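Student: Just a sequence and a predicted model for now, questions to come.
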Amino acid sequence: MDQERSDTLNIGFGPAATYQKDKPVFEYIAEIAQQYPDKIALSFEDRQMNYRHLDETSNRIAHILIAEGIKPGDVIGLSLDRSPEMIVSLLAIIKSGAAYIPLDPEYPADRIEFMLEDASAKILFTSKKYQGKFNTQSQELYIEDILFKLDAQPTTQPQVTVKGDDLIYILYTSGSTGKPKGVQIRHSNFANFILSMKEEPGLTADDVLLGVTTISFDIFGLEMYLPFIVGATLIITDTVTAKDGRALLEIMRTQGVTMMQATPYTWRMLIEAGWDKPLPVRVITGGEPLAKDLADKLIPLCEELWNQYGPTETTVYSTIKHVTESADITIGKPIWNTQIYILDEQNNNLTDGSVGEICIGGDSVAAGYLNRPELNEEKFIDDTFSGTPGGKVYRTGDLGSFKENGEVNCLGRIDHQVKIRGYRIELAEIEYILSKQKNVRSAVVLPRTDMGPDLRLVAYLVLEPNEEDLVQQMESWRQALADALPEYMVADDYAVIDEIPQTPNGKVDRKALPDPRPFIVRRREVYVEPRTTVEKLVADTWAEFMGLEQVGVYDDFFELGGRSLVAVKIMARLEQETGKRLPLATLFEFSTVEKLAQRLQVDGKSITWESLVNIKPKGTKMPIYIVHGAGLNVLLFNALAMNLDADQPVFGLQAKGLNGIDKPLDNMEEIAANYIAEIVAKNPDGPYALAGYSLGGIIAYEMARQMIEAGRDVRMVAMFDTHITQTERYDSVIVKLFRRTRLLIMQLLYSFVLLAQDPKRAIEYKALQLKRRIIRLWWRIKGADQSQEGFFGYSNELDEENKRAMDNYFVQPVNVAIDLFRAKKKTFYMDDFKFMGWKPYAKKGVRVHDIPGEHNTIFAPPNDQEFAVVLQKCLDEAAVKKD
């Protein structure tokens, strides 16, 4: 093995090891057969096979395959029950020069038929038990017929040349289109993997490995080949035994098992079956995340616990970690000749601990997907990091980050992120916190669309046996999430079920999770029935729009899962029923049925619609005042506020005219002066930190200009992805025409750039732009004839007035520094991408802070957390400065 690279310079690089890349795996096995001819290689029930028999039988079957016309590069599908014949046949296929497709006979017939057709399998190697089961063009060979011909075949290995770039197998994984996709693994890919496993976690000729994995799961490759390249013994079980925890435990106790790999589900099954005393076995867990509570149970029961990670596309496992304590669970460091990169949206390698996509390069990266050139281009990108000519890096679709010691934290699937309540959230983060709670054995969180008009986050929980009150436990789960996460990530409902459904590979089967409603823990003990007509109106309205059976007087809007979209609908209904219009921000202060009902009973004329909203009013630090964007209200800023320091006050400024009564302002100077008046009335002495999102940034800039002229202490002016262009009001017709034509051309050209970078998102964004323009045009044509009742009517007028204010606003340079929080992902063209147009106007300069996400997602998780860290640092620095 070459000298390992410096950890400081090469974080994410596995050991650089030398091996014979053109030496196929079966040659290592043949060498072991020569070394240990009489040693038991394979054990199944009451049958045993030594290494000589294993080698010679596989050679004989290989000769039969060649006689049937098999040539190097051909593909053979193998569908046999778990048995010695299955193992020997797989070995024979690769000795013939062919590649195999492992097909579990229990899989649906149409799935197997698709794989055979997609791979153009020349032969289906199966049993007469399955004769006629599959509708395929592949020639069927039956193991019974082949065994009958064995004695007539030579025992020597066929003279077939197999090189490292030849395929050893094609393994099909689930595809997003509903059709599985075939991953092509080469002999060199597999040799690098299995030789690395030989060193760590390590296996010797004295070991006994128990194999329980289905043939169609890629980790089966470790079970089959690792024992055979070192001279160890492989015990395989039949399909029924592999699913029986008691039977497996008996084998472990009585047959000298020293190593076993399985998914966390199987390890839990063994513990539940009665594994309560230590055994001299090395435990390998993979396929799914290792939970802390499971690690706590396994560590004292086994000799060693190893956590491994890797997608099928990078040959079984790519990282490895010896877990010695449950507080230190990661997926570890890369195996031989493997590189791990954590990439952001611009393919920058994040070695500083930031979260990005786990991408894997090196010798174990597959040859790509079979017959899927477009997907290959998307998922197998050029390796521009290691300097390896022609190298590829696989994008796993998993989120991760580096620890300081070079180990990798895996944070779950990117595609398990869901957009809910306007935010993109990572379900694995919620599941992780729930799994750490007392009495929780396992947790899966799923968004449901069938429980009301809006998405609801449902936590499915399997509990340890306990006598504690379920309602109290539920409250503790909710509180644990509330303490660690923004409120929009707190699960709405908690369903206690007996077990989490699994796929045949032992992974969580999210599609099989039941309707949660019969299993949801309800807070009936604290339910108080509405006492007045108004309370009943509020409770019934909440129940209708939030998909709840009942709502009590003391139930909290946010705890029940209420968010901005449903708040709009609720407030519109309450306005329709009572004739009283309340600002959405009312819910910050009046969040229970009781309090909101009391607010509705106040004389409508006395309900104030102040622009200044208390989002997070308590704290001793310099407050920040954030001006609304085009969305007009300030509920959007709640997540950012909750991620700032506990002692950081945050206030929002919502648009005047949201009540549909006050006339909206169409002059930027007047809008700014109105907001300043409300701020100064509550905080006359300052200091002040001003910020604005999108359009709100321009309002905040004008507020800063006026406040500085008035001698007020403005310490910070922040733009949240705000782009500024000077008004065309004073330009000639020719200049206007030239500028608009140039802008239109540049926008069109930039659209092609966006399409190349992210076609799906570019199309979504352009469609949203078109929709907004249609709505604006419709409003201009029909607006005068429309009623201003309800939230959806007057918002268009406000939008028009804000645009008019912007079009008429002449931007003047101000003696101020601007902190520009710039979204890393661009979704529209600007003349100045670096400073977003602000440099000519900020006399003291523009400080740029790149934040994750795009314009519409900078407040969405996990972006909000990183945004808050950067913003808080700027606020703290600004608080101690005074010009």
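Tutor: Nice, thanks for sending it over.

Student: For the rest of this, base every contact and every neighbour count on C-alpha atoms.
Tutor: Fine.

Student: got the buried residues for the strand or helix carrying Asp55?
Tutor: According to DSSP states H and E, Asp55 maps onto helix 51-67. For helix 51-67, a neighbour-count test (16 or more other CA atoms under 10 Å) marks 51-66 as buried.

Student: okay, pairing it with this:
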Amino acid sequence: MPTPAVPDVLARLLVSTRNKPEATAVVVGESALTYREFDAASAALAARLRAAGVCRGQTVLLYLRQSVHTVVGMAAALRLGAAWCVVEPGHPVERIETLLHDVDCAALVLDDTQSPQVPDSARIHDAARALADAAPRPLAVLEVGGSQGYGPAPGAEPAPAVDEPGDLPAYIITTSGSTGEPKGIVVSRDNLAHMVAARRDEPGRPTFSTCRFTWDGSLLLLFQALCTGGTAVLADHRAIPDASACAGLVLRWRVAQLVSPPSFYRLMLPHLAGADAHLREVILAGEAFPEALIPQHRAVLPDTRLRNEYGPTETTVTVLAHPVSGPYGGKVPIGTPLGTTAAHVLDERLRPAPAGQLGELYVGGAQVAQGYTARPGGTAQYFVADPFSAGPGARMYRTGDLVRVNEAGEIEFHGRADGQLKVRGVRVERQAVEAVLESHPAVRQATVLGVPDEHGDTGLVAFWSPAGTAVALPDTRELIELCAAHLHDQAVPETFVTVGAMPLAATGKTDEAALLALLPDAPGRPSGGAGSGWTPLQSVVARLWTRVLKHDRFGLRDSFFSVGGNSRRVVELHLGLQREWPGAVRVGQLFDLDTVEAQAAALVAAQSRVRAGGNDGRPGERQ
């Protein structure tokens, strides 16, 4: 039976524009556009892209910090029958160059370099020009925002491509390959349209996503809102690491539906009290769902539904869903199929696994993506013929996830069949991280493991053994900088442990249990500088760093982000500072105040302001 046709997302977006032109369409941080404004902006940018040579089937690289410009760029690409690919500035240049060789990319869009809202604009502009010079085919570079807006005056725009073939690419999402090089996943317009059509959510409501546009989780509710006349609300690049700022957007826009990875939602919850007056549902996706989060959610938002969703990028965002109730005894199901999706739990001979037995999850249906860019071997390995479908050329995606069907008929996730992990909602290939570490001349062998913390959030721990010829061993900062230069943020290990040699199990493989036994139960106290010339306040700040970083190998002027800090850990650091000095610093400031010295100085300044205002207590305290 053929898959029923569904309307293209651009056609549905244009209907929303005709029906609700003055309604707010999209909000990213502090910037908002009505449907009329959004339509005009995307049409104007599409005209500029067409004039720059972008044609149907090509790709537009959105080299933008998370902002409303990114959403405009997505719609502009769709209007031309082109695809978009979002890559944020700061991404390793070598990885972007690999992508440009794999994809027929005709234009690169970046923020206006004269805008005071864009930090490091000159560096970003230079990087964009270098990418254009290194591209294997002509790559136009266009700036958006600033005085020129998105493009020419109304009247020069091309007609929107609403009748394009459904197999044209809509977007490309990059993930890490096992060698560390990025691989692009090509998702078609039909794939995206079926994902939106599969959702049975209430139309026309405000939605919110905590996700970056570089992760397809950001699309889960974005097009649901735009295609039904709702308001899509997202955090911008300044607010996205700030749980309090994200919660503020939910409250300000009276959001009805929210999507987030569980690890970040846990940080948002304390700031969402009272949101259940309008927040109807919270969707958690991208990571394993820790059952301990259920009572925490109910304590803050007793009237808000909770749902667990699952979907590899190769199957267009989300394909399984489970309404969370509990208790579950440790395994929250990932659910049952949405829309036209078919889920098969198969053994190694592609036979259905017996009920209750582990098998590998294969996903079929209209959301199975087209494959990997310039990687026919990888596409053939994971996108395989679907023997369960009567449709001509039907394929299913081999997820690599080990699952079983429980007694209620719900699918449960039980780990990976390979070395893949999900960290803060982003896919990480263990082998890719190990390969980067082993490229260091002083590292003989590396093993990277995912280790849950006390909240159930997965962090990466790298165990490494020195090379026999090594004269000097690298410190934690050097290894972090090496990984950061070749991998995305979530793939940089948070903890490094040196071992004399990798322990081996009886099978001859690395004994991962023995490695985990080497982890300390608790971090040590700050040493070195903390006892030699550091002020008492600096020592207190250092203890907070140690608690968050799980090590004390940093100096007074070391950057938090060069010694193991990341966007999740900076939020945890801010929570610790808030407990000690309420209101003294905002989480966004910690990206600039990134040393113990600078943070202690900011606390001193905050205390001085409080005293000058007549309050002898700590900043933010009531007397």
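Tutor: Structure received. Values in this document were obtained by computation on a predicted structure and should not be read as measured data.

Student: For the two chains, what TM-score is obtained?
Tutor: Once superposed, chain against chain, the TM-score is 0.65 (TM-score structural alignment, normalised by the length of the second structure); 445 aligned residues with a CA RMSD of 3.6 Å.

Student: returning to that earlier point: residue range for the helix or strand following the helix holding Asp55 of the first structure in the second structure?
Tutor: The first helix or strand that comes after helix 51-67 of the first structure along the chain, using DSSP H and E, is strand 75-78. Using TM-score structural alignment, the residues of the second structure aligned to strand 75-78 of the first structure are 59-62.

Student: Now the corresponding residue of the first structure for Leu346 of the second structure: closest residue in space that isn't a chain neighbour?
Tutor: Residue correspondence to the first structure (TM-score structural alignment): Leu346 of the second structure is matched to Leu343. Spatial nearest neighbour of Leu343 of the first structure, chain neighbours left out: Asn349 (4.7 Å); criterion: CA to CA, 6 or more residues apart in numbering.

Student: Okay, the one you found and Ser386 of the first structure: tell me how far apart.
Tutor: To Ser386 of the first structure, Asn349 of the first structure is 11 Å away according to CA to CA, to the nearest Å.

Student: Those two - which one has more neighbours?
Tutor: Between Asn349 of the first structure and Ser386, Asn349 has the larger neighbour count (other CA atoms under 10 Å), namely 19 against 14.

Student: I'd like the distance between that one and Leu399 of the first structure.
Tutor: Asn349 of the first structure sits 13 Å away from Leu399 of the first structure, going by CA to CA.

Student: for Arg246 of the first structure, same thing?
Tutor: From Arg246 of the first structure to Leu399 of the first structure the distance is 36 Å (CA to CA).

Student: Looking at these two, which is more packed in?
Tutor: Leu399 (24 against 18).

Student: mind listing what the more buried one touches?
Tutor: 355-358, 410-414 (CA atoms under 8 Å, 6 or more residues apart in numbering).

Student: which residues in the stretch 351-500 of the second structure form strands?
Tutor: 359-364, 371-372, 383-385, 395-405, 411-416, 420-423, 426-429, 443-452, 458-466, 495-498 (DSSP state E, counting those that start in this stretch).

Student: Check the stretch 551-700 of the first structure too.
Tutor: 612-616, 624-627, 650-653, 688-693.

Student: and those, which is most packed in?
Tutor: Most buried of the strands of the stretch 551-700 of the first structure by mean neighbour count (mean count of other CA atoms under 10 Å) is strand 624-627; its value is a mean of 27.

Student: The second structure: matching residues for that one?
Tutor: Using TM-score structural alignment, strand 624-627 of the first structure lines up with nothing in the second structure.

Student: on contacts alone, who are the packing partners of that strand?
Tutor: strand 650-653, strand 688-693, helix 695-709 (3 or more CA pairs under 8 Å, 6 or more residues apart in numbering; DSSP states H and E).

Student: The same query, at a cut-off of 10 Å, please.
Tutor: Here strand 624-627 of the first structure touches strand 612-616, strand 650-653, helix 668-682, strand 688-693, helix 695-709, strand 714-720, going by 3 or more CA pairs under 10 Å, 6 or more residues apart in numbering; DSSP states H and E.

Student: packing partners for the shortest one?
Tutor: Using 3+ CA pairs under 10 Å, 6+ apart as the contact criterion, the secondary-structure elements in contact with strand 650-653 of the first structure are strand 612-616, strand 624-627, helix 638-643, helix 668-682, strand 688-693.

Student: so what's the residue sitting furthest away from the middle of the first structure up against?
Tutor: Centroid-distance maximum for the first structure: Ala152 at 55.4 Å, with CA atoms, centre = their mean. Ala152 of the first structure sits next to 60, 64 when contact means CA atoms under 10 Å, 6 or more residues apart in numbering.

Student: do the same with Ser127 of the first structure
Tutor: The contact partners of Ser127 of the first structure, by CA under 10 Å, 6+ apart, come to 78-81, 105, 140-145.

Student: What of Lys507 of the first structure?
Tutor: Contacts of Lys507 of the first structure (CA under 10 Å, 6+ apart): 263-266, 286-289, 500-501.

Student: what's the counterpart of Ala767 of the first structure in the second structure?
Tutor: Using TM-score structural alignment, Ala767 of the first structure has no partner in the second structure.

Student: picking up where we left off before, name the residues contacting each of Asn349 and Leu399 of the first structure.
Tutor: Here Asn349 of the first structure and Leu399 have 342-343, 356-359 as joint contacts, going by CA under 10 Å, 6+ apart.

Student: the helices in the stretch 101-250 of the second structure, which residues?
Tutor: 121-134, 189-198, 219-226, 243-252 (DSSP state H, counting those that start in this stretch).

Student: The stretch 351-500 of the first structure now?
Tutor: Here the stretch 351-500 of the first structure has its helices, by DSSP H, counting those that start in this stretch, at 373-379, 427-435, 470-484.

Student: With respect to burial, which of the ones you listed scores highest?
Tutor: When you average the neighbours per residue for each of the helices of the stretch 351-500 of the first structure (mean count of other CA under 10 Å), helix 427-435 leads with a mean of 21.

Student: Number of residues surrounding Pro290 of the second structure?
Tutor: Neighbours of Pro290 of the second structure (other CA under 10 Å): 15.

Student: With the one 5 residues further on instead?
Tutor: A total of 13 residues lie near Pro295 of the second structure under the criterion other CA under 10 Å.

Student: Hmm, the residue nearest to Leu343 of the first structure is touching Ile360, no?
Tutor: No. Contact between Asn349 of the first structure and Ile360 fails when scored by CA atoms under 10 Å: they sit 11.6 Å apart.

Student: what about the match of Leu346 of the second structure, distance to Cys359 of the first structure?
Tutor: Distance, Leu343 of the first structure to Cys359 of the first structure, by CA to CA: 7 Å.

Student: Give the residues shared as contacts by the two.
Tutor: By CA under 10 Å, 6+ apart, the residues touching both Leu343 of the first structure and Cys359 are 349, 395, 399-400.

Student: No more questions from me, cheers.
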